[in-house]
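**Student:** Just the structure for this:
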Amino acid sequence: MTSTPDILVVGEALVDVVRRADGSVDEKPGGSPANVAITLGRLGRAPRLLTHLGDDERGRGVRAWLEASGVAVEGAVASRTSTAAAALDATGAASYEFAIDWSVDTTDAGEPDALHVGSIATVLAPGADAVSALVDRLRARALVTFDPNIRPSLVDDADDVRRRVASLIARADVVKASDEDAAWLHPGEPIDVVARRWTAAGAVLVVITAGSDGALAARGDRVTRVPSPRVDVVDTVGAGDTFMGALVDGLIAAGAAGTSAREAIAALSEPELTAILRRSADAAAVTVSRPGADPPTRAELDG
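**Tutor:** Below you'll find the predicted structure:
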């Protein structure tokens, strides 16, 4: 691992068109992998985001948003910038409709110390196959993290999505998912059972978040639980992505990058892992306390 780890995030960057319960509408940059990259950028990690943005007004706005937080944007230019329409209910919870195209050329992805993939980019053709191949190429050389972030409104073939997700869980070092993801993938199973199932499949660390009920992490048969900080929720957009970015940051700070990533994660003490999880939950709490996907800076998070 280099002294300044090279972190590559691969996935969609798009525009969130947010329709709030009071009838107001606004547009903000987003996309789950882009939000993870922004979180890492604001935490001082200078990540690269390999994505597919249009050279249009929306795309230029997304690019400027990413670069303002220290994210280097890479990838071929798309014919248009994708959108996600998020409708917020009175509690701030979001439901989505997507207009997205996903294609990516990973030829010049390099040899990063950490690779994060997730969400639409891992299941939507044609780009999903390129993402899977990149995971195969880098899995023995880098920390590989994965967040399935299932979007049911985009799923045409549930069996194919479940197959793709299961394949990535088996090849990733770290999997972070929501309780909603777990319920969609394994209906009726408790999240601790799902977490253990995924560690048995291949991931060395599985974290499942459950909103106000906190999060749990599994390494083998060991389960660690942390509560969620109490916070007034404005909206939940980007909360899971913020948790993911902070989790990657914390693991890298603990030495989990490059070829020794799995061993470093397995060697974490329970207090060390708990501290990383609590900090990730704190980061997500900041995001839900303000509108849009607006992760904290390192100064905001660590004081």
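
**Student:** Only C-alpha atoms from now on, for both contacts and neighbour counts.
**Tutor:** OK.

**Student:** mind listing the helices for this protein?
**Tutor:** With helices called from DSSP state H, the chain shows them at 32-42, 57-68, 127-138, 158-171, 179-185, 191-201, 239-253, 261-267, 270-288, 298-302.

**Student:** I'd like the structure of this one too, to check against the first:
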Amino acid sequence: MHDRLDPLVIGECVADIVRLPGEANRVHPGGSPANVAYGLSRLGHDTTLLTQLGPDGHGRLIRDHLAAAGVEVRTDGATGPTPSAAVTLDGHGHAAYAFEIRWSLEPVVLERAPGHVHTGSIAAVVEPGAATVLAAVESLRSGATVSYDPNVRPELMGERSGAVARVERCVALSDVVKASDEDLRWLYPDEEPQRVAERWLAAGPALVLVTGGAAGAFALSSGGRAAVEALPVTVADTVGAGDAFMSGALHALAAHRLLGPGARDRLRAVDRDAVTDVLRHAAASAAVTVSRAGAAPPGADELRQALARN
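**Tutor:** Now for the predicted structure:
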């Protein structure tokens, strides 16, 4: 099987400043799209990240982190401060965020057309940069498959109805969409996640993935509904769990030859067994990540080992 994805990820980098009672602050490289790019590169894909990074300490930390995994970082040359988020963890390792972020991405000329494009989170909804992101996705999708994760941050989404409209536009442009049950409950507080996933599937994507933390995850596709349980794990923190799920899912989809140029028809005809395998890989990737501090997704060997144990 062709399992190299060589993707382009478009979106923000964020310095996560983790605050724990009685301890010094810890700074972890983060930002949902950057985490996905890092995870894909760790899994062996030649990943390019189009983003903004400032010429400051946080920017250098994130650049070094991404380079260590082999991510090629492209920026628009902006010189503002690197976005940051204060992350407060509760007694169960669950994270709450307070953001200091500007997102003003300008168009960048790419030397080669990607086979797959991933975007989401702040980058797809915060203006003026969101307009650049959407224009890039629209221009690239004729030759590439597209994935999207809304990764809802209520503090930055603005008024709900406008946020829903922006999210639904991204969903309609995508082949694969992943969201958490918490994302869906903020966007659609009066609907069950299953019902939202059904509507999203009808709006354009071939595959909709929904995560539920310890409750596991499910997916909807033309092959029906598939589901997996969460893997048993001792949680260090949940930072980056959804992003590791996303990179694990894309990695498995690539292994099944369901992403990339010419793969859209195969993805639309995907069977439930293949989707279940994708969910298994994604859940294992998330489980490895939550077992250690920060957004630290697995490499390919770690992912295989996690799957073998479960």
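
**Student:** and residue 241 of structure 2, what does it touch?
**Tutor:** The contact partners of residue 241 of structure 2, by Cα atoms under 8 Å, 6 or more residues apart in numbering, come to 286, 287, 289, 290, 295.

**Student:** Any chance of the residues you listed in CSV with neighbour count and distance to residue 86 of structure 2 as columns?
**Tutor:** Shown next, in CSV, are the contacts of residue 241 of structure 2 (neighbours: other Cα atoms under 10 Å; distance: Cα to Cα, whole Å):
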residue, neighbour count, distance to residue 86 of structure 2
286, 31, 22
287, 27, 23
289, 27, 20
290, 25, 18
295, 28, 14
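
**Student:** Go through the residues you listed and flag the ones preserved in structure 1.
**Tutor:** Counting by both residues aligned by TM-score structural alignment, their matches' Cα atoms under 8 Å, structure 1 reproduces these contacts from these: 286, 287, 289, 290, 295.

**Student:** Run through the residues that contact the equivalent of the last one over in structure 1.
**Tutor:** So the one you mean is residue 295 of structure 2. Taking TM-score structural alignment for the superposition, residue 295 of structure 2 sits opposite residue 293 in structure 1. Counting by Cα under 8 Å, 6+ apart, residue 293 of structure 1 makes contact with 30, 35, 237, 238, 239, 287.

**Student:** what's around the fourth one, how many residues?
**Tutor:** What that stands for is residue 238 of structure 1. 25 (other Cα atoms under 10 Å).

**Student:** Now do it against residue 188 of structure 1, distance only.
**Tutor:** 26 Å (Cα to Cα, to the nearest Å).

**Student:** Not counting its neighbours along the chain, what's nearest the residue nearest the centre of structure 1?
**Tutor:** Nearest to the mean C-alpha position of structure 1, counting by Cα atoms, centre = their mean, stands residue 241 at 4.3 Å. Nearest residue to residue 241 of structure 1, sequence neighbours excluded (Cα to Cα, 6 or more residues apart in numbering): residue 36, at 5.0 Å.

**Student:** try residue 73 of structure 2
**Tutor:** residue 49 (5.0 Å).

**Student:** Is that neighbour in contact with residue 72, as I believe?
**Tutor:** Yes. Using Cα atoms under 8 Å, residue 49 of structure 2 is in contact with residue 72, at 6.2 Å.

**Student:** which of the two has more neighbours?
**Tutor:** residue 49 (26 against 17).

**Student:** ok, the more buried one - contacts?
**Tutor:** 8, 9, 10, 11, 34, 37, 71, 72, 73, 74.

**Student:** Report the contact partners of the fourth one.
**Tutor:** For residue 11 of structure 2, the set of contacting residues under the criterion of Cα under 8 Å, 6+ apart consists of 32-34, 49-51, 119-124, 133.

**Student:** Just give me the closest of the residues you listed to residue 185 of structure 2.
**Tutor:** residue 121 (15.7 Å; Cα to Cα).

**Student:** and the aligned partner of that closest one in structure 1, how many neighbours?
**Tutor:** Under the alignment (TM-score structural alignment), residue 121 of structure 2 pairs with residue 119 of structure 1. Using other Cα under 10 Å, residue 119 of structure 1 is surrounded by 22 other residues.

**Student:** Residue 119 of structure 1 against residue 149, yeah?
**Tutor:** Yes. Using Cα under 8 Å, residue 119 of structure 1 is in contact with residue 149, at 4.6 Å.

**Student:** re the thing from before, identify the farthest-apart pair in the contacts of residue 241 of structure 2.
**Tutor:** The farthest-apart pair in these, when distances are taken by Cα to Cα, is 287 and 295, at 11.5 Å.

**Student:** Residue 220 is in contact with residue 209 of structure 2, correct?
**Tutor:** Yes. Judged on Cα under 8 Å, residue 209 of structure 2 makes contact with residue 220 at a distance of 6.7 Å.
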